[in-house]
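In: Starting from these lines, generate the structure:
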Amino acid sequence: MELDELLEGESLTGRQAVIIFFTFLILIVLAGLFLITFSDLFRNLIAFA
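Out: Modelled structure (predicted):
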């Protein structure tokens, strides 16, 4: 399956849709945890700018 076919979503099975949904959800949660973990570092970078 090519990427443009995947993004159209017409030929997705339910299982594929669930996998894509939870993959994006996990990526969002991981990005949030990363930002929370390193927020002090980011504040220090901004303070020195």
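In: all contacts plus neighbour counts: C-alpha atoms, from now on.
Out: Fine.
In: Secondary structure element holding the most centrally placed residue in the chain?
Out: In the chain, the centroid-proximal residue (CA atoms, centre = their mean) is Leu27; its distance is 3.2 Å. Here Leu27, judged by DSSP states H and E, is contained in helix 14-37.
In: another one to check against the first:
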Amino acid sequence: MAMDEFLEGESLTGRQAAIIFFAFLILIVVAALFLIAFSDFFQNLVT
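Out: Okay, the predicted model is just below:
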């Protein structure tokens, strides 16, 4: 499957779409936890 076909999404199965969705969701949650965990560090950089 070529990358352009993959990005169009027409040939994705439901399982592939679910994996992509949950991977993106996990990425957002990990980024949020990272920002919360290091928020004091980031505030010290600004001030």
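In: still on that earlier bit, now tell me what touches the following helix or strand past the helix holding Leu27 of the first structure from outside.
Out: Later in the chain than helix 14-37 of the first structure, the nearest helix or strand by DSSP H and E is helix 39-48. Applying CA atoms under 8 Å, 6 or more residues apart in numbering, helix 39-48 of the first structure turns out to have no external contacts.
In: try 10 Å this time
Out: For helix 39-48 of the first structure, contacts defined as CA atoms under 10 Å, 6 or more residues apart in numbering pick out 33, 35-36.
In: Distance to Leu12 of the first structure and neighbour count for the residues you listed - can I get that in TSV?
Out: Below are the contacts of helix 39-48 of the first structure laid out as TSV (distance: CA to CA, whole Å; neighbours: other CA atoms under 10 Å):
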residue	distance to Leu12 of the first structure	neighbour count
Leu33	30	12
Leu35	32	13
Ile36	34	12
